[in-house]
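*Asks:* dropping a prediction and its sequence here:
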Amino acid sequence: YAAPKNTYLYKDDILNFRVRDDDVWVLTYPKCGTTWTQEMVWMICHDADSALARSATIMDRFPMLDTPDGAEISRLAARASPRYIKSHLPLCLLPRGLLHSKAKIIYTVRNPKDTSISLYKFFQMMEIRHMDSSFEDFMFYFTEQT
């Protein structure tokens, strides 16, 4: 996975982000069940309180560390514990202290064929990266960047 170009502007902020032992992280490649995993984890950690879940969006309950503008980094740092954090970044770009902490890490994977098709369809729907290319061209890019 190639991180969004803007993410590199905040690379040091992300690498130096202070991880807490009671953090809960959901790490996935895009289109691998991130939202489902976040929702399941959040509900398990909150005794399946659906009323509480409906009181805020999944993005508010489980913010993404690696937003293109870097805005969530300081908001997450100031957030009360336990924090629920998601990321699509590869391990080498995640906070240095993550693997040395007691934070919970949930890593979700999906069959690469299903992932590539889902990502291709998502890019087409969102009109990302001028997805007027063929699926074969997309697959060439997908396999070269992964």
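*Replies:* Looks like it came in fine.

*Asks:* only C-alpha atoms for contact and neighbour calcs from this point on.
*Replies:* Will do.

*Asks:* residues touching the residue positioned nearest the centre of the chain, list them.
*Replies:* In the chain, the C-alpha closest to the average C-alpha coordinate belongs to residue 87, at a distance of 2.5 Å (C-alpha atoms, centre = their mean). Taking C-alpha atoms under 8 Å, 6 or more residues apart in numbering as the criterion, residue 87 is in contact with 25, 26, 27, 28, 64, 65, 66.

*Asks:* helix/strand/coil for the second one?
*Replies:* The assignment at residue 26 comes out as strand when based on DSSP: H, G, I helix; E, B strand; the rest coil.

*Asks:* next: the last one.
*Replies:* Here residue 66 takes the coil state, with states given by three-state DSSP.

*Asks:* tell me if I'm right that it and residue 90 touch.
*Replies:* No - using C-alpha atoms under 8 Å, residue 66 is not in contact with residue 90, being 10.8 Å away.

*Asks:* what about those two, which has more around it?
*Replies:* residue 66 (25 against 13; other C-alpha atoms under 10 Å).

*Asks:* adding another structure so you can compare the two:
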Amino acid sequence: MADKPKPFLGVNVINGFKWPPLVRDTNPEKVANFKVRDDDVFVLTYPKAETHWAQELVRNIMCKGNKDKVKEDYANSSAGGPIEFVDTCEKFDSLSTEKPRVMMTHVPVDVLPKQVLEGKGKEYEEWDSFFEEYLKTDSK
């Protein structure tokens, strides 16, 4: 008889929101107070909505489809996942200021960095305009 699948490892409930196990009690506050740079780009999606794929598309748009430039500019910049995960904010803080940071997140609007809500940085959440920009890039 086959083993039963193991249940999901659980959730953390923080300030009334359910979070995956990689989010600790202090992480939502760290995200809300994260220092946003003017050239930061946030990919905002629902969990399991191909976020990594969307992040790669944004990086390709920013590098005008030049795959070598994507590898060069973003080889070490994934910083371990969504900004709400353990230590990810600190990892993004340590990245060079020479290139824009492309970050992904699944946080509700209430938990987005305050500076994003004030208009700092850029957000990619509207798929129609996103794909319009993607299709305009030169793939040479």
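*Replies:* On my side now, so go ahead. Keep in mind that what you see is a predicted model, and the values were worked out from it rather than measured.

*Asks:* rewinding a little: separation between the residue nearest to the centre of the first structure and residue 20 of the first structure?
*Replies:* Computed as C-alpha to C-alpha, to the nearest Å, the residue 87 of the first structure to residue 20 of the first structure distance reads 16 Å.

*Asks:* the residue nearest to the centre of the first structure pairs with which position in the second structure?
*Replies:* Structural alignment (TM-score structural alignment) places residue 87 of the first structure against residue 105 in the second structure.

*Asks:* need the counterpart of residue 92 of the second structure in the first structure.
*Replies:* In the superposition onto the first structure, residue 92 of the second structure corresponds to residue 76 when matched by TM-score structural alignment.

*Asks:* show the contacting residues for its match.
*Replies:* Contacts here follow C-alpha under 8 Å, 6+ apart; on that basis residue 76 of the first structure touches 63, 65, 83.

*Asks:* how is the closest residue to the first one other than its chain neighbours assigned, secondary-structure-wise?
*Replies:* What that stands for is residue 63 of the first structure. The spatially closest residue to residue 63 of the first structure, leaving aside those adjacent along the chain, is residue 85, at 5.4 Å (C-alpha to C-alpha, 6 or more residues apart in numbering). When states are read from three-state DSSP, the local structure at residue 85 of the first structure comes out as strand.

*Asks:* gap between residue 85 of the first structure and residue 139 of the first structure?
*Replies:* According to C-alpha to C-alpha, residue 85 of the first structure and residue 139 of the first structure sit 29 Å apart.

*Asks:* so which of the two has more stuff around it?
*Replies:* Per other C-alpha under 10 Å, whichever of residue 85 of the first structure and residue 139 has more neighbours is residue 85, with 21 against 15.

*Asks:* residues contacting that one?
*Replies:* The contact partners of residue 85 of the first structure, by C-alpha under 8 Å, 6+ apart, come to 23, 24, 25, 26, 62, 63, 64, 65.

*Asks:* how much space separates the aligned partner of residue 24 of the first structure in the second structure from residue 118 of the second structure?
*Replies:* When the second structure is aligned by TM-score structural alignment, the residue opposite residue 24 of the first structure is residue 41. Distance, residue 41 of the second structure to residue 118 of the second structure, using C-alpha to C-alpha: 14 Å.

*Asks:* more crowded one of those two?
*Replies:* Applying other C-alpha under 10 Å to residue 41 of the second structure and residue 118 shows that residue 41 carries more neighbours, namely 23 against 8.

*Asks:* so that one makes contact with residue 125?
*Replies:* No - look at residue 41 of the second structure against residue 125 with C-alpha under 8 Å: they stay out of range, at 10.6 Å.

*Asks:* with that, I have no additional questions.
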